[in-house]
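Student: no sequence on hand, only this structure:
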């Protein structure tokens, strides 16, 4: 039987393990592992930490504002809010101007946790980039920001 070639692009040299998305995902997985190993609170996830930091940086915020500040989707942020609220780290209250809007605020327990976690977060960032020299660290952060800013309308 004759070997029939179909009209399709040559894909033999495509190595998914060398693609930017795959590499970014693997680096992120490594970072999450370092986060869990070094967080001062073993029950705090990195995305919960980011949410608490957003509330610290922006003050009391609505769910929509937290989505924008954290780049976390609506469904995920809802679950994060529920878990942080159940742990007594945030409070929720109605917005005085818009009764439909719920506002999240940090509790004193969250502020104390952030005081402990921020030094740990600095160590976590250092460990994530431990194999890079200072110039490579600057270059990595510059390139990541450049990729993010290429389409600022995207999360």
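Tutor: Here it is on my side, so go on. Note that the coordinates shown come from a computational prediction; the quantities given were computed from them, not determined experimentally. Numbers count the residues shown, from 1 in each chain.

Student: CA atoms for contacts and neighbours, from now on please.
Tutor: Will do.

Student: mind listing what's buried along stretch 118-130?
Tutor: Neighbour-count burial for stretch 118-130, counted by 16 or more other C-alpha atoms under 10 Å, picks out 120, 121, 123, 124, 128, 129.

Student: so which residues of the protein form helices?
Tutor: In chain order, the chain shows helices spanning 20-38, 46-58, 63-70, 74-86, 108-128, 134-150, with DSSP state H as the criterion.

Student: okay, now the one to match up with it:
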């Protein structure tokens, strides 16, 4: 069984690497870095968030998060505004172009997911999703 578990772990790593390669290629074609793509998705899901919130989400230094926001603003993907609640706090909002890129990334992700599930029956897709969710829970709760 140890051999089967090792092969399974290797195949999961291979799958993750292939998915990341596809993601990185698609992000590059959109003119984004991986950090910018993750940041756009974060700000699309967290209205009124700031670089401080992005810092916590990405696990990076404050200066790094600010730099990401500034570069995205220079590209016209986001705007920043002084918060009405706290003048020291700048909120980040997606521009129309930023929203369009988020939509393109979602479409690319949907295509990748559809390709991954190709050839599986509906029952197999449900089982795959259930087992994948369980495996992720197992691995993320390890001490």
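Tutor: That came through, no problem. Remember, predicted model here, so these are calculated numbers, not experimental data.

Student: including distance to residue 148 of the first structure, could the buried residues of stretch 118-130 of the first structure go into CSV?
Tutor: Shown next, in CSV, are these (distance: C-alpha to C-alpha, whole Å):
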residue, distance to residue 148 of the first structure
120, 25
121, 21
123, 24
124, 21
128, 19
129, 19
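
Student: which one of the residues you listed is nearest residue 35 of the first structure?
Tutor: residue 124 (5.8 Å; C-alpha to C-alpha).

Student: how much space separates the equivalent of that closest one over in the second structure from residue 128 of the second structure?
Tutor: In the second structure, residue 124 of the first structure lines up with residue 112, judged by TM-score structural alignment. With distances taken as C-alpha to C-alpha, to the nearest Å, residue 112 of the second structure is found 15 Å from residue 128 of the second structure.

Student: what of residue 111 of the second structure?
Tutor: 17 Å.

Student: kindly report the same for residue 108 of the second structure.
Tutor: Applying C-alpha to C-alpha, the value for residue 108 of the second structure to residue 128 of the second structure is 21 Å.

Student: centroid-nearest residue for the first structure?
Tutor: In the first structure, the centroid-proximal residue (C-alpha atoms, centre = their mean) is residue 47; its distance is 5.2 Å.

Student: in contact with that residue, which residues?
Tutor: Applying C-alpha atoms under 8 Å, 6 or more residues apart in numbering to residue 47 of the first structure gives the contacts residue 80.

Student: quick one: end-to-end distance for stretch 13-23 of the first structure.
Tutor: For stretch 13-23 of the first structure, the end-to-end distance is 17 Å (C-alpha to C-alpha).

Student: er, stretch 95-105 of the first structure I mean
Tutor: Terminal-residue distance, stretch 95-105 of the first structure (C-alpha to C-alpha): 12 Å.

Student: any chance you could list what contacts it?
Tutor: The contact list for stretch 95-105 of the first structure (C-alpha under 8 Å, 6+ apart) reads 55, 59, 60, 61, 62, 63, 90, 91, 92, 93, 94.

Student: mind listing what's buried in it?
Tutor: Neighbour-count burial for stretch 95-105 of the first structure, with 16+ other C-alpha under 10 Å as criterion, is recorded at 102, 103, 104, 105.

Student: and it, which stretch of the second structure?
Tutor: Using TM-score structural alignment, stretch 95-105 of the first structure pairs with 83-93 in the second structure.

Student: what does residue 34 of the first structure align to in the second structure?
Tutor: In the second structure, residue 34 of the first structure lands on residue 22 (TM-score structural alignment).

Student: what's the burial count for its match?
Tutor: 15 (other C-alpha atoms under 10 Å).

Student: likewise for residue 33 of the first structure?
Tutor: 14.

Student: kindly report the same for the one 10 residues further on.
Tutor: Around residue 43 of the first structure there are 10 other residues, counting by other C-alpha under 10 Å.
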